[in-house]
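Colleague: predicted model follows, preceded by the sequence.
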Amino acid sequence: MKFTATPIAGAFVVEIEPHADARGLFARTVCDDEFARHGLNARFVQQSISRSVGRGVLRGMHFQAAPHEEEKLVRVTGGAIWDAILDLRPASPSFRQWFGIELSSHNHAALYIPKGVAHGFQTLTDSAEVLYQMTAPYTPAAERGVLWSDPAFGIAWPLADPIVSARDQSHPLWQ
């Protein structure tokens, strides 16, 4: 696996190193030892999927509040998304900065998201399925979000006029 640091402290793009032959390919997607060498937690206690129907669907920006913060590994198993993360950790050198990357079932890349960093994505294809692996269980009372279009952050979403849920439209602006 190849780990590439992003501008967000503690966040990495994780790329597979496929072994291919006439039958297709094989690659590791998670290895505890490899993650540990990069200071990353690979002890995922929960996995979830989301399926979005329609190009331009936007989900985000979500995180879990203390003491239920989680690290996430996000990978696309069908279609393509533009994945965005936003650093909300006041003590971080990348506080209030965002990073975006295309993840797809073709490029097999994943994004490792540290605790305290909000996450969202926009679909680039008519259908997209996303696999989330988390280091802490989902806790509904700890669910938080910030508005995906908050001018305080200026996230440059790739597609205009996104399809956004009422819940995600109601997240507050950053103070």
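Modeller: Cool, got the structure.
Colleague: please make it C-alpha for all contacts and neighbour counts, starting now.
Modeller: Will do.
Colleague: could you give the separation of the longest helix anywhere in the chain from the chain centroid?
Modeller: Secondary structure assigned by DSSP state H gives helix 32-37 as the longest helix of the chain. From the chain centre to the centre of helix 32-37 is a distance of 19 Å (Cα atoms, centre = their mean, to the nearest Å).
Colleague: where exactly do the strands run in this protein?
Modeller: Counting by DSSP state E, the chain has strands at residues 2-5, 12-15, 19-21, 24-26, 46-53, 57-64, 72-78, 80-87, 98-104, 110-113, 117-123, 127-134, 143-145, 163-164.
Colleague: the fourth one packs against which elements?
Modeller: This points to strand 24-26. Counting contacts by 3 or more Cα pairs under 8 Å, 6 or more residues apart in numbering; DSSP states H and E, strand 24-26 is packed against strand 19-21.
Colleague: other residues contacting the strand it packs on?
Modeller: Leu25, Phe26, Ala27 (Cα atoms under 8 Å, 6 or more residues apart in numbering).
Colleague: what's the spacing between whatever residue is furthest in space from the centre of the chain and Ser149?
Modeller: The C-alpha centroid of the chain is most remote from Ala22, which lies 32.1 Å away (Cα atoms, centre = their mean). To Ser149, Ala22 is 45 Å away according to Cα to Cα, to the nearest Å.
Colleague: then this one, side by side with the first:
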Amino acid sequence: MQLECFQKPIKGVVEVLSPRFGDERGSFSRWFCAEQLCDYIENLSFRQINHSENFLKGTVRGLHYQLGPQREYKVVRCIRGRVLDVVVDLRETSDTFLQLISVELCAARNNALIIPPGCAHGFQVLEHDSQLLYLHTADYLPNYEGGVHLKDPMLNIQWPLSITEISVRDIGLPELPENFKGLSL
């Protein structure tokens, strides 16, 4: 059972499609295989698995990243509903510095996104009661967290829906300074 991996325009961001095999009992799909994903994730070893439950369509979470020794790869999968997942390249030496991509993650489509260190991540909920599963290669430590405001004018993210919910923490994230040179890894 082979996972299908597609490199996105930002280096290191990979969409993973998991074929689903079904019969009268239901279905089966592989969501993770170290052998197939080790080419995309350095030192593949997950430290945390997290679950995000989102009640209302229009909710936005993000944009978040980890710094220094806690920089991480994330594998993000929508396990119920649909979200628009957004990744912004903040790596100072990247050819795609400050570029962003958006990918619809959908439980029915059975896709996931690999997000490399140095990229900020966020999403908007497209269906009520959407849920995401995250695999992280580093532990979350508040002293190493970073973030960018969801309406940063330099990024100009086009959220498809009106924003209905956002946390106090996320609304307080800073915009990038005009002279932002990027994150060093």
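Modeller: In hand now; what should we look at? Just so it is clear, the structure is predicted and the values come from calculations on it, not from any experiment.
Colleague: got a TM-score for the pair?
Modeller: Here the superposed chains carry a TM-score of 0.95, computed using TM-score structural alignment, normalised by the length of structure 1; 174 aligned residues with a Cα RMSD of 1.2 Å.
Colleague: what residue of structure 2 matches up with the residue farthest from the centre of structure 1?
Modeller: Using TM-score structural alignment, the equivalent of Ala22 of structure 1 in structure 2 is Glu24.
Colleague: check Trp98 of structure 1 too.
Modeller: Using TM-score structural alignment, Trp98 of structure 1 pairs with Leu100 in structure 2.
Colleague: name the residue closest to the centre of structure 2, please.
Modeller: Geometric middle of structure 2 (Cα atoms, centre = their mean) lands on His121, at 4.7 Å.
Colleague: can you tell me what that one aligns to in structure 1?
Modeller: Matched across to structure 1, His121 of structure 2 falls on His119, judged by TM-score structural alignment.
Colleague: ok, back up a step: and which of the contacts of strand 19-21 of structure 1 is nearest to Val74 of structure 1?
Modeller: Ala27 (16.3 Å; Cα to Cα).
Colleague: what's near enough to touch the closest one?
Modeller: Ala27 of structure 1 makes contact with Ile16, Glu17, Pro18, His19, according to Cα under 8 Å, 6+ apart.
Colleague: rerun at 6 Å
Modeller: Applying Cα atoms under 6 Å, 6 or more residues apart in numbering to Ala27 of structure 1 gives the contacts Glu17, Pro18.
Colleague: any idea how far it is from Ala152 of structure 1?
Modeller: 39 Å.
Colleague: now Ala66 of structure 1
Modeller: Ala66 of structure 1 sits 23 Å away from Ala152 of structure 1 when distances are taken as Cα to Cα.
Colleague: repeat that for Ile8 of structure 1.
Modeller: Taking Cα to Cα, one finds Ile8 of structure 1 at 17 Å from Ala152 of structure 1.
Colleague: same check on Leu25 of structure 1?
Modeller: For Leu25 of structure 1 relative to Ala152 of structure 1 (Cα to Cα), the value is 43 Å.
Colleague: how about Arg23 of structure 1?
Modeller: Using Cα to Cα, Arg23 of structure 1 is found at 49 Å from Ala152 of structure 1.
Colleague: higher neighbour count, these two?
Modeller: Neighbour count, other Cα atoms under 10 Å: between Arg23 of structure 1 and Ala152, Ala152 has more, with 12 against 6.
Colleague: what's the match for the more buried one in structure 2?
Modeller: By TM-score structural alignment, Ala152 of structure 1 lines up with Met154.
Colleague: Ile163 of structure 2 -> structure 1?
Modeller: Per TM-score structural alignment, Ile163 of structure 2 is aligned with Asp161.
Colleague: count of residues packed around Leu103 of structure 1?
Modeller: Using other Cα under 10 Å, Leu103 of structure 1 has 26 neighbouring residues.
Colleague: circling back to that earlier point, surely the residue nearest to the centre of structure 2 touches Leu63?
Modeller: Yes - when contacts are counted by Cα atoms under 6 Å, His121 of structure 2 is listed as touching Leu63 (4.9 Å).
Colleague: circling back to that earlier point, can you tell me which residues contact the match of Ala22 of structure 1?
Modeller: Residues near Glu24 of structure 2 by Cα under 6 Å, 6+ apart: none.
Colleague: I am finished for the moment; much appreciated.
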